[in-house]
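> here is my input; please provide its structure:
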Amino acid sequence: MSDIFQQNARTLDGREVTLGDYRGKVLLIVNVASKCGFTPQYSGLEALYQRYKDRGFEILGFPCNQFGNQEPGDEAEIAQFCSLTYPVSFPMFAKVDVNGDDAHPLYRELRKAAPGVLGSTSVKWNFTKFLVNREGSKVQRFAPTTKPEDLAAEIETLLG
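Okay, here's the model as predicted:
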């Protein structure tokens, strides 16, 4: 796997950041959407973040509109949704594609590092979760149906 920490991403407020800023942290990278049946998982994600953030854990949310047009808004609308409907304090990034020719390079790397069912590399739906160790060398994929709280044991193991 290439070094995911060499990737750049734009935040919801338009700042370009390097994922190298998160080197040394356990990461949960999630493609999110505001109009999805799994959207209530924002609450569980925020609870995980609050529980583990002081131990070196980060959640990175990447809005995506590739599944059923469930994230149609622009960055300002997404930011408003995330501050009012499901108040999240973890980093949120600008909308990206996770599949196809225009997929964000981070998602290309994640999909290769942790294939899905039967070796499929595409992301199947919103709220697919990728858990990455502190070195970026081990990635686990979790289905959208996996509740955030069900990841606690894996997160604890990676935090040490």
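> C-alpha from now on. contacts and neighbour counts both.
Will do.
> what residue in the protein is the furthest from its centre?
residue 118 (21.9 Å; CA atoms, centre = their mean).
> now the strands: where do they sit in this protein?
8-10, 16-18, 26-32, 57-63, 129-132, 139-142 (DSSP state E).
> list the contacts for the residue farthest from the centre of the chain?
Contacts for residue 118 (CA atoms under 8 Å, 6 or more residues apart in numbering) come out as none.
> could you do residue 66 as well?
97-99 are the contacts of residue 66 under CA under 8 Å, 6+ apart.
> which of those are buried?
97-99 (16 or more other CA atoms under 10 Å).
> report the buried residues of the longest helix along the chain.
In terms of residue count, the longest helix belonging to the chain (DSSP state H) is helix 41-52. By 16+ other CA under 10 Å, the buried positions in helix 41-52 come out as 41-43, 45-46, 48-49, 52.
> quick one: the helices in this protein, in order.
41-52, 75-84, 105-113, 152-159.
> before we compare anything, build this one as well:
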Amino acid sequence: MASATTFYDFKPLNNRSQEVPLSDYKGKVVLIVNTASKCGFTPQYAGLESLYKSIREKHGDDFQVLGFPCNQFGAQEPGSDEEIQQFCQLNYGVSFPIMHKVDVNGDAAHPLFEWLKEEKPGIMGLRRVKWNFEKFLVARDGKVKGRWASTTKPESLEGAILAELAAKAA
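Model prediction:
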């Protein structure tokens, strides 16, 4: 999908290997997170779920979190899509979508992550995702408005998310 030019052009797979057109999220605010089940940051699933539920209580489906499992960092996501889904639900009560496992860096990186990194480079212009639980905030207009490192707790993103929800799509 090298021809993709906007967030809405991508169709990543869900955990049942079915395409999910991101155009379904047009006009919504979306938080994209690369996740892992055996990482020091794995407890962030609880923070992500709490953030997801509290914002959706007030803003309905105008806000979405999408988790993309990745096994590229210390082999901390070795499970199958089904095992990852079960882990997330049993241990953290995750109700937001956990997508199909992807690579976020390298030759096999998912095109969505290539696009996200290009749109919002990290510190000092570095494009590669550094570790699990890096976060990208996509605004209602499909533009990447924020990128946060793994060490950033999900709950600290509430203000940025609410600001984007308050903004109207162009």
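> counterpart of the residue farthest from the centre of structure 1 in structure 2?
Here residue 118 of structure 1 is matched to residue 124 in structure 2, going by TM-score structural alignment.
> and for residue 42 of structure 1?
Per TM-score structural alignment, residue 42 of structure 1 is aligned with residue 45.
> residues contacting the residue nearest to that match when sequence neighbours are not counted?
Once flanking residues are discounted, residue 45 of structure 2 sits nearest to residue 92: 6.2 Å by CA to CA, 6 or more residues apart in numbering. Going by CA under 8 Å, 6+ apart, residue 92 of structure 2 touches 45-46, 49.
> kindly report the same for residue 122 of structure 2.
128, 147.
> do residue 149 of structure 1 as well
The contact partners of residue 149 of structure 1, by CA under 8 Å, 6+ apart, come to 44-45, 48.
> same question for residue 4 of structure 2.
By CA under 8 Å, 6+ apart, the neighbours of residue 4 of structure 2 are residue 10.
> hmm, back to that, so which of the helices of structure 1 comes closest to residue 35 of structure 1?
Residue 35 of structure 1 sits nearest to helix 75-84 of all those, at 10.3 Å, using CA to CA.
> returning to what we had before: between the buried ones among the contacts of residue 66 of structure 1, which is nearest residue 3 of structure 1?
When those are ranked by distance to residue 3 of structure 1 (CA to CA), residue 98 comes first, at 17.6 Å.
> the closest one maps to what in structure 2?
Checking TM-score structural alignment: residue 98 of structure 1 goes with residue 104.
> so that match makes contact with residue 113?
Yes: counting by CA atoms under 8 Å, residue 113 is a contact partner of residue 104 of structure 2 at 5.6 Å.
> which part of structure 1 lines up with stretch 14-25 of structure 2?
Using TM-score structural alignment, stretch 14-25 of structure 2 pairs with 11-22 in structure 1.
> who's in contact with that stretch?
Against stretch 11-22 of structure 1 from outside (CA under 8 Å, 6+ apart): 4-10, 58, 75-76, 78-79, 91-95.
> can you say which of these are buried?
By 16+ other CA under 10 Å, the contacts of stretch 11-22 of structure 1 give 4-5, 7-10, 58, 75, 78-79, 92-95 as buried.
> find the residue at the geometric middle of structure 2.
residue 32 (1.7 Å).
> ok, now how distant is that one from residue 45 of structure 2?
According to CA to CA, to the nearest Å, residue 32 of structure 2 stands 13 Å off from residue 45 of structure 2.
> what do we get in structure 2 for residue 141 of structure 1?
Under TM-score structural alignment, residue 141 of structure 1 pairs with residue 147 in structure 2.
> which residues does the residue nearest to its match when sequence neighbours are not counted contact?
The shortest distance from residue 147 of structure 2 to any non-neighbouring residue, by CA to CA, 6+ apart, is to residue 136 (4.5 Å). Each residue near residue 136 of structure 2 by CA under 8 Å, 6+ apart is listed here: 31-33, 116, 144-148.
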